[in-house]
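Q: coordinates only, no sequence provided:
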């Protein structure tokens, strides 16, 4: 009699226990999905920031004005002509964001740092201030009687553009441009992370600085690999 009573009592208890376990599992699964949908993911945010940056195509990070002074000489028919040109112009320093891919952005979860290897700075073709160009010639016979004036102008303008580019490549200006690019890239990745409440660091560097990041770069993972792994895990749990 006692055995029958125990069996009758055990069966409802077992059923209730099973239901509670099942409910617990369902609640855990529900909360884990809600948490994953609510909790900000730094890799997902970084990937969205990268996509937005790529859509900008080219980013001007710095610009500077220069003055080129060049002189050309033409010898013709036993005569010579000389002309000097002063050419002011503005040069833009740009990042080609189309070259910034997911493989260049890596997340290191151990120290909450996003590492970004930026493409090299590119110098755009100088914008010549045509209205400010000044020319000086020797007023010789060759200029008065032939097309030497046009020939010298064309030669000087080519030399002037080349001189502006050369000035733009000086180490100090390149350093300023790289630092401006570094700050711009950091800003573009940091602001969305901070807005999501993520206290992450963003460390941006150029290819020539890669040797100083070898250890962390090899240890961290490209964000596209992390996202692919997350999607695979999500697919297996559904």
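A: Received it, and whenever you're ready, just let me know what you need. Here the structure is a predicted model, which is why all the values come from computation and not from measurement.

Q: okay, CA-based contacts and neighbour counts for the rest of this
A: Fine.

Q: pull out the buried residues from stretch 154-172.
A: 155, 156, 157, 159, 160, 161, 163, 164, 165, 167, 168 (16 or more other CA atoms under 10 Å).

Q: the first one touches residue 70, doesn't it?
A: No. With the criterion set as CA atoms under 8 Å, residue 155 and residue 70 do not qualify as a contacting pair; they are 9.4 Å apart.

Q: any idea which element residue 183 lies in?
A: helix 171-195 (DSSP states H and E).

Q: whoops, residue 63 was the one
A: Assigned by DSSP H and E, residue 63 belongs to strand 58-76.

Q: ok, then the element right after that strand?
A: As assigned by DSSP H and E, the chain's next helix or strand after strand 58-76 is strand 79-96.

Q: who are the packing partners of that next one?
A: With contacts defined as 3 or more CA pairs under 8 Å, 6 or more residues apart in numbering; DSSP states H and E, the packing partners of strand 79-96 are strand 58-76, strand 122-123, strand 127-128, strand 134-137, helix 141-145, helix 148-168.

Q: I'd like the ones you listed laid out as TSV, including distance to residue 47.
A: Listed next are those as TSV, based on distance: least, CA to CA, whole Å:
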stretch	distance to residue 47
strand 58-76	18
strand 122-123	24
strand 127-128	34
strand 134-137	50
helix 141-145	61
helix 148-168	33
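
Q: which one, of the ones you listed, ends up nearest to residue 88?
A: Closest to residue 88 of the helices and strands packed on strand 79-96, according to CA to CA: strand 58-76, at 4.3 Å.

Q: returning to that earlier point: who's in contact with the helix holding residue 183?
A: Helix 171-195 has contacts (CA atoms under 8 Å, 6 or more residues apart in numbering) with 42, 45-46, 49-50, 53, 61-63, 93, 95, 121, 168, 199-205.

Q: next: stretch 228-238.
A: Outside stretch 228-238, no residue touches it (CA under 8 Å, 6+ apart).

Q: buried residues, stretch 195-213. List them.
A: Of the residues in stretch 195-213, 198, 200, 201, 202, 203, 204, 205 count as buried by neighbour count, 16+ other CA under 10 Å.

Q: got another one to weigh against that:
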């Protein structure tokens, strides 16, 4: 039987490898075409005029809890040089932006929540606050100032892209600053406390205290300071048996 399989493999193995290679190449080409069609092919009506429509979309589940939002106005600038340095142009834009902060509660495990029976305190060792992608609302620009002796169409497009990219970068830097992250963590404590209020009340611990910590705050030995002894899943399980 083994000799038969070896002979079959020698005879047809090369053909199978070629077939698999063709399938892989074909799949890559199809994926490439789909991306090209999504990003560069203009959708048109029957008369050939371009149309506003959704080209591609997807929806996915998420376990992130929004805990805070930063909003404001950003001023962004960009420069462009063409024609061997003869065509110089610049652009200044002001527009509103917002950045969301999240805590991925899906990452919480039973071992991350511990119960101090003496002080009736729930310690929640939460994952850190995550900064979302800035939403720069270019449709609500309050100022657009473009300067230059002669601004070509290509230069105008380049300036627009750079202004948008610079605004995104500046908004991200502001949102990730230590001051803003500290504020977001404080909002995160409140949001997680409210989230856990219902299961605590259901377990007969509606008046319990909730302490939420984030990774930067757990560099010291906070567990000893809070004298945590019992994982919260054991507390809930024991209370369920008592009922």
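A: Received the coordinates, thanks. What you see is a predicted model, and the numbers here were worked out from it, not measured in a lab.

Q: quick one on the thing from earlier: which stretch of structure 2 lines up against the strand holding residue 63 of structure 1?
A: Per the alignment by TM-score structural alignment, strand 58-76 of structure 1 matches residues 64-82 in structure 2.

Q: how much does the matching stretch stray from structure 1?
A: Here the mean offset of stretch 64-82 of structure 2 against structure 1 after fitting is 1.3 Å, by mean CA distance after the TM-score superposition for structure 1.

Q: now that stretch: how far from the chain's centre is it?
A: Centroid separation for stretch 64-82 of structure 2 versus its chain: 15 Å, with CA atoms, centre = their mean, to the nearest Å.

Q: show me the longest helix that occurs in structure 2.
A: Across structure 2, the longest stretch assigned as helix under DSSP state H is helix 2-40.

Q: what of structure 1?
A: With secondary structure taken from DSSP H, structure 1 has its longest helix at helix 2-38.

Q: return the residue of structure 1 aligned against residue 108 of structure 2.
A: Superposed on structure 1 with TM-score structural alignment, residue 108 of structure 2 falls opposite residue 100.

Q: I'd say its match and residue 119 touch.
A: Yes. Here residue 100 of structure 1 reaches residue 119: they are 6.4 Å apart, a contact under CA under 8 Å.

Q: what's the distance between the aligned residue in structure 2 for residue 168 of structure 1 and residue 181 of structure 2?
A: Aligning on TM-score structural alignment places residue 168 of structure 1 opposite residue 175 in structure 2. Per CA to CA, to the nearest Å, residue 175 of structure 2 is found 7 Å from residue 181 of structure 2.

Q: which non-adjacent residue is nearest the residue nearest the centre of structure 2?
A: Centroid-nearest residue in structure 2: residue 132, 4.8 Å away (criterion: CA atoms, centre = their mean). Leaving aside its sequence neighbours, residue 132 of structure 2 sits nearest to residue 100 (CA to CA, 6 or more residues apart in numbering; 5.2 Å).

Q: burial count for that neighbour?
A: 18 (other CA atoms under 10 Å).

Q: residues contacting it?
A: Neighbouring residues of residue 100 of structure 2 by CA under 8 Å, 6+ apart: 66, 67, 68, 69, 70, 131, 132, 133, 134.

Q: show me just the buried residues among those.
A: Among those, those classed as buried by 16+ other CA under 10 Å are 66, 67, 68, 69, 70, 131, 132, 134.

Q: corresponding residue for the last one in structure 1?
A: It stands for residue 134 of structure 2. Under the alignment (TM-score structural alignment), residue 134 of structure 2 maps onto residue 126 of structure 1.

Q: my read: that match touches residue 91, true?
A: Yes. Counting by CA under 8 Å, residue 126 of structure 1 touches residue 91, with 4.7 Å between them.

Q: identify the contacts common to these two.
A: Residues touching both residue 126 of structure 1 and residue 91 (CA under 8 Å, 6+ apart) are 164, 165.

Q: secondary structure element for residue 119 of structure 2?
A: Assessed by DSSP H and E, residue 119 of structure 2 sits outside every helix and strand.

Q: the equivalent of it over in structure 1: neighbour count?
A: Under the alignment (TM-score structural alignment), residue 119 of structure 2 pairs with residue 111 in structure 1. Neighbour count of residue 111 of structure 1, defined by other CA under 10 Å: 11.

Q: distance of residue 111 of structure 1 from residue 50 of structure 1?
A: 21 Å.

Q: dump the residue contacts of residue 128 of structure 1.
A: Contacts of residue 128 of structure 1 (CA under 8 Å, 6+ apart): 87, 88, 89, 90, 161.

Q: likewise for residue 98 of structure 1?
A: Per CA under 8 Å, 6+ apart, neighbours of residue 98 of structure 1: 54, 55, 57, 58.
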